[in-house]
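1. Please find the sequence and the predicted model below.
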Amino acid sequence: MNVQNLRDNYPKLISYMENNGYSKTYVGRFKQEIQRILELADSKDWFCYTDVYLDYTKTSQSPDYLRNKRNIIGAIEQFDVYGRYPDRRRRHELFKRGAYHLLLPEFKFVIDYYCESEKKRGKKATTIYTESHNASTFFLSLQQKGIDSLVKITEEAVLSVFMSPNETLLKSCSYKKNIAAVLKASILYHPEACHRILAFLPALRETRKNIQYLTLEEVQKVKESLTNGENSLTFRDKAIGILALYTGLRGCDIAGMILDSIDWDRDLIYIRQQKTDSPLELPLTAVVGNAIFNYLSSERPHTESRYLFVSQNKPYSRLESRSIGNVAARIMRAAGIRQSKGDRKGFHIFRHHFATALLGNGVPQPVISRTLGHTSPESLEPYLSADFPHLKECSLSIDYFPVLKEVFSYE
């Protein structure tokens, strides 16, 4: 690694920072890092500034510490290689975010092989991203332990990624499944190593957290806020809220709706689901149709955009999924519900209510699955825990158990 340019010109960088109000502490960190680079460049096997940073990953796993090192070393690289000075407006990171860009070539090849093969098989892009990201962090953890190839991965090293020394679980069952998916897809590339690493993955029991749901009182307050003309909700917010509450559509699917998604003549809603890329057809009820009509006729701006729900300010672009989440938060606030820390506020809780309401009214599960757009019947299982009318049918009378009278006596 040639550092002669840095050696000759780094005083200009320090002088620039001192004259532009950077703190003495921050400038001191730059001085310290530059001196380290100049002193060790000849003795270290560094090829570029990324290698300078990777040296730190061998001695520390603190996210904050490593982030600080990335920013400083990245800024030094920008000055040395491109002649750019810090501008306070952006961080000069060395490489893209994510573990993949830190991996050694062999581990990168496994990720690339998986992505390419699963893409050809038609696996959804978001699934490929999640599984490859988890596998990248897995390989990076092993790499930081000094393992630089598949054949050197040991059972002890694999277990250390999932469990702490005192056997506390560090990773979830879904994390393990995502890593396994990558390894299974890469068996053709390196069968012996992949089969061996798969055998090393721990046997984790899948657990489910208790899912928050809307109470009957909360549902009533939401309905009132969506029909009340005296609150701050716009026609657009109300139409989106009513769609979510009465159809169970995902927020991303509502955001992706176009004007042609509504068939007014046949009273139908037609979309292609963002999550599964499968078509979904739903009846357009009067309450939903009226809410959308009010928005279209009274509030939607004149724009060439074909998306149903657009922003209220120019250039009137389509609403993104995060904007749909903000609409949900406004509806909850207008209804005066779920304002405590940790309360579930997104539209998925409306989808959960829709599913459990259908279950409670005796609608067959296959019909509910089709209505929600599920591709697997198992996707309905999380909603069964809130099907209270049918759960009560499974309860046993305490008359079958001997209980002392004092248990139910109150003084």
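-> Done, it's in.
2. contacts and neighbour counts: CA atoms only from here.
-> Noted.
3. Which other helices and strands does whichever helix or strand residue 26 is part of contact?
-> Assigned by DSSP states H and E, residue 26 falls within helix 24-40. Packing contacts for helix 24-40, counted by 3 or more CA pairs under 8 Å, 6 or more residues apart in numbering; DSSP states H and E, involve helix 4-19, helix 63-82.
4. run the last query once more with 7 Å
-> helix 4-19 (3 or more CA pairs under 7 Å, 6 or more residues apart in numbering; DSSP states H and E).
5. List the buried residues for the helix it packs on?
-> Within helix 4-19, the residues scored as buried using 16 or more other CA atoms under 10 Å are 6, 10, 13-14, 17.
6. packing partners for the following helix or strand past the helix holding residue 26?
-> Using DSSP H and E, the helix or strand that follows helix 24-40 towards the C-terminus is helix 49-57. Taking 3+ CA pairs under 7 Å, 6+ apart as contact, the helices and strands that helix 49-57 lies on are helix 63-82.
7. quick one: the strands in this protein?
-> Per DSSP state E, the chain carries strands over the ranges 262-263, 268-272, 279-283.
8. Of those strands, which is nearest residue 373?
-> strand 279-283 (6.2 Å; CA to CA).
9. Name the residues of that closest one that are buried.
-> Buried residues in strand 279-283 (16+ other CA under 10 Å): 280, 282-283.
10. Let's have those in CSV, adding distance to residue 385.
-> Formatted as CSV, the buried residues of strand 279-283 follow (distance: CA to CA, whole Å):
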residue, distance to residue 385
280, 25
282, 25
283, 27
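11. Of those, which is the nearest to residue 225?
-> residue 283 (23.5 Å).
12. Just give the nearest non-adjacent residue to the closest one, would you?
-> Among residues not flanking residue 283 along the chain, residue 268 sits closest, at 4.6 Å (CA to CA, 6 or more residues apart in numbering).
13. That neighbour - how many residues pack around it?
-> A count of nearby residues for residue 268, using other CA atoms under 10 Å, gives 16.
14. Quick one: residues in contact with the helix holding residue 26.
-> Helix 24-40 has contacts (CA atoms under 7 Å, 6 or more residues apart in numbering) with 3, 7, 14, 17, 72.
15. Second structure follows, compare the two:
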Amino acid sequence: MEVAMLERFFVKPQTIDRIMDCWLGLQIDEYVTALCDRGYAPRSIYRRVPVLTKFAVFTAARNVDQIEQTEALIEPFIDDWLRIRRADRSAEACRRDRNFVGGVVRHFFSQIVSKSDNTSRRTAWPIPFVTQVPGFLDYLREERGLRASSIHHYRHYLRGFERYLRDVGCEVTTLSLPVVTGFVTAQAQHFGPRSMIGLASTLRVFLRYAHREGLLQRDISKLVEVPQHYRLADIPRSISWDSVQKMLDQVDLRTVVGRRDYAMLLLMITYGLRAREVAALTLDDIDWKRDRLHVRERKADHSTAYPLAPVIGEAIIDYLKNGRPDVQGRQIFWRYLAPRSPLTQAAVSAMTSKYLHRAGIPVARPGSHTLRHACVQRLVDNGFPLKTIGDYVGHRSASSTMIYAKVQVDGLREVALGDGEDLQ
């Protein structure tokens, strides 16, 4: 029997025989081959194979010999796995075990049974009001020109609105202001101020479109009150430059992940890049001959060219030579662990939050925007004009930069104390 792939990871013949003798042995060997093809580390394979072997024993004890029938036994298998190992284990450890064991078995099914590259096995959320108000998402995309991320927020709010209308037995064609107000009041118990603004704005656009399409006899969109939130009422969640250095000190440059993360952190700190902009950078965006960094696909389809700072160029080169996986894609930053894929916006922000927590830096909602705020604040403190700063970090409006003038504590203190002159 050909078991060349298993022999690459397990030395003892008895171990290989035990795996192959179980009724899922051939499928497990096929799964190991698929993992190798996708660049999974040996340590990951060592952890996964015993789980699948025990899953085969568990299903065989219940007289199941068809692989399509075993998917219904995943949850009972997880419960049995935890029951055996639960002694003296914390709730957090049990949660990690449940996620790991369930993830391994479901990934096995996705690769071997369904032959799908989609490992999440998540059911896509239904499109809200797809039958009652058809064409609304197309309107957002084509007429209003919204990005996919913005449309995602619309769908999130409208799914809740659709459930609420279903619960109260109301159709879009019979909507009235009291029904809409009841929904907004109910959501206010769970949402914060900014989320309530997004909810009210979404409802306004949706109701206006429904009236335009003749689904609503009366345009009640203007009657939906948007909560007041003053633009300059907040203080940016910036950190001091000493805190920035403390965060950078947490990065281990001896590791592949550390080299990658260090380059991304420097990009956000130096240029104030958003997480989405860092994730979208490609090898073509760096002009090594002219020492230029091009940031494309910014808000409002803007692009910016920066001088490539030597420290950032060295960090990127170090990552490209000693950290970036051998992949065909042009994106600069990639996942270290398999499956190989470019980093997402969420991954960049989560990485930033990780180092801020490691450094013990207290900040509300730590993430990539914390470093963006720190970059802008440093420029403000050094006396650069707000218009210049706004252009540098890609602000669409000057008012987005004005808020940083509020936290010039030293300057405001001088104004408050004056220079000894009496007020006239």
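-> Received, thanks. Keep in mind the model is a prediction, meaning the values are calculated, not measured.
16. What's the TM-score once they're superposed?
-> In this superposition the chains share a TM-score of 0.62, using TM-score structural alignment, normalised by the length of structure 1; 306 aligned residues with a CA RMSD of 3.9 Å.
17. that older thread, now flag whichever of the buried residues of strand 279-283 of structure 1 is closest to residue 322 of structure 1.
-> residue 280 (22.2 Å).
18. what residues are up against the aligned partner of the residue nearest to residue 283 of structure 1 in structure 2?
-> Residue correspondence to structure 2 (TM-score structural alignment): residue 268 of structure 1 is matched to residue 292. Shown in contact with residue 292 of structure 2 (CA under 7 Å, 6+ apart): 286, 305-308.
19. now with 10 Å?
-> Residues near residue 292 of structure 2 by CA atoms under 10 Å, 6 or more residues apart in numbering: 285-286, 305-309, 313.
20. Could you do residue 223 of structure 1 as well?
-> Residue 223 of structure 1 neighbours (CA under 10 Å, 6+ apart): 238, 241-242, 245, 331, 335.
21. just the residues you listed now: which is nearest residue 393 of structure 1?
-> The closest of these, once distances to residue 393 of structure 1 are taken by CA to CA, is residue 245, at 26.5 Å.
22. how far away is that closest one from residue 30 of structure 1?
-> 54 Å (CA to CA, to the nearest Å).
23. do residue 395 of structure 1 as well
-> According to CA to CA, residue 395 of structure 1 and residue 30 of structure 1 sit 67 Å apart.
24. Neighbour count: these two, which is higher?
-> Using other CA under 10 Å as the criterion, residue 395 of structure 1 and residue 30 rank with residue 30 on top: 21 against 8.
25. which residue lines up with the more buried one in structure 2?
-> In structure 2, no residue is equivalent to residue 30 of structure 1 according to TM-score structural alignment.
26. With residue 138 of structure 1 instead?
-> Under the alignment (TM-score structural alignment), residue 138 of structure 1 maps onto residue 161 of structure 2.
27. which residue packs closest to that match, ignoring adjacent ones?
-> Leaving out its chain neighbours, the residue that sits closest to residue 161 of structure 2 by CA to CA, 6+ apart is residue 183, at 7.0 Å.
28. And residue 300 of structure 2, by the same measure?
-> residue 396 is the one closest to residue 300 of structure 2 (CA to CA, 6+ apart), at 7.5 Å.
29. Would you confirm that the one you found contacts residue 303?
-> No - using CA atoms under 10 Å, residue 396 of structure 2 is not in contact with residue 303; the gap is 11.5 Å.
30. how many degrees apart are the helix holding residue 26 of structure 1 and helix 4-19 in direction?
-> Counting by axes from the mean of the first three to the mean of the last three CA atoms, to 10 degrees, helix 24-40 of structure 1 points 170 degrees away from the direction of helix 4-19.
31. next one: helix 24-40 of structure 1 to chain centre, how far?
-> Offset of helix 24-40 of structure 1 from its chain centre (CA atoms, centre = their mean, to the nearest Å): 36 Å.
32. And for stretch 136-149 of structure 2?
-> 21 Å.
33. do stretch 181-192 of structure 2 as well
-> 26 Å.
34. Not counting its own residues, what contacts that stretch?
-> Contacts for stretch 181-192 of structure 2 (CA under 10 Å, 6+ apart): 157, 160-161, 164-165, 168, 177-180, 195-200, 203, 223-225.
35. just the buried members of the residues you listed?
-> Among these, those buried by neighbour count (16+ other CA under 10 Å) are 157, 161, 164-165, 180, 196-200, 203, 224.
36. Against residue 203 of structure 2, how distant is the residue nearest to residue 161 of structure 2?
-> Between residue 183 of structure 2 and residue 203 of structure 2 the computed distance is 10 Å (CA to CA).
37. list the contacts for residue 109 of structure 1?
-> Residues near residue 109 of structure 1 by CA under 10 Å, 6+ apart: 103, 115, 186, 189.
38. which residues of structure 1 does stretch 311-328 of structure 2 align to?
-> With TM-score structural alignment as the criterion, stretch 311-328 of structure 2 aligns to 287-304.
39. Which positions in that stretch come out as buried?
-> So, applying 16+ other CA under 10 Å, buried residues of stretch 287-304 of structure 1: 288-289, 291-292, 295-296, 300-301.
40. Name the nearest of these relative to residue 319 of structure 1.
-> Each of the buried residues of stretch 287-304 of structure 1 was scored against residue 319 of structure 1 by CA to CA, and residue 300 proved nearest at 12.4 Å.
41. So that closest one sits against residue 316, correct?
-> Yes - here residue 300 of structure 1 reaches residue 316: they are 9.3 Å apart, a contact under CA under 10 Å.
42. what do the two both touch?
-> 309-310.
43. ok, back up a step: top of the contacts of residue 109 of structure 1 by neighbour count?
-> Most neighbours among those, by other CA under 10 Å: residue 186, with 23 neighbours.
44. Roughly how far does that residue sit from residue 143 of structure 1?
-> Here residue 186 of structure 1 is placed at a distance of 18 Å from residue 143 of structure 1 (CA to CA).
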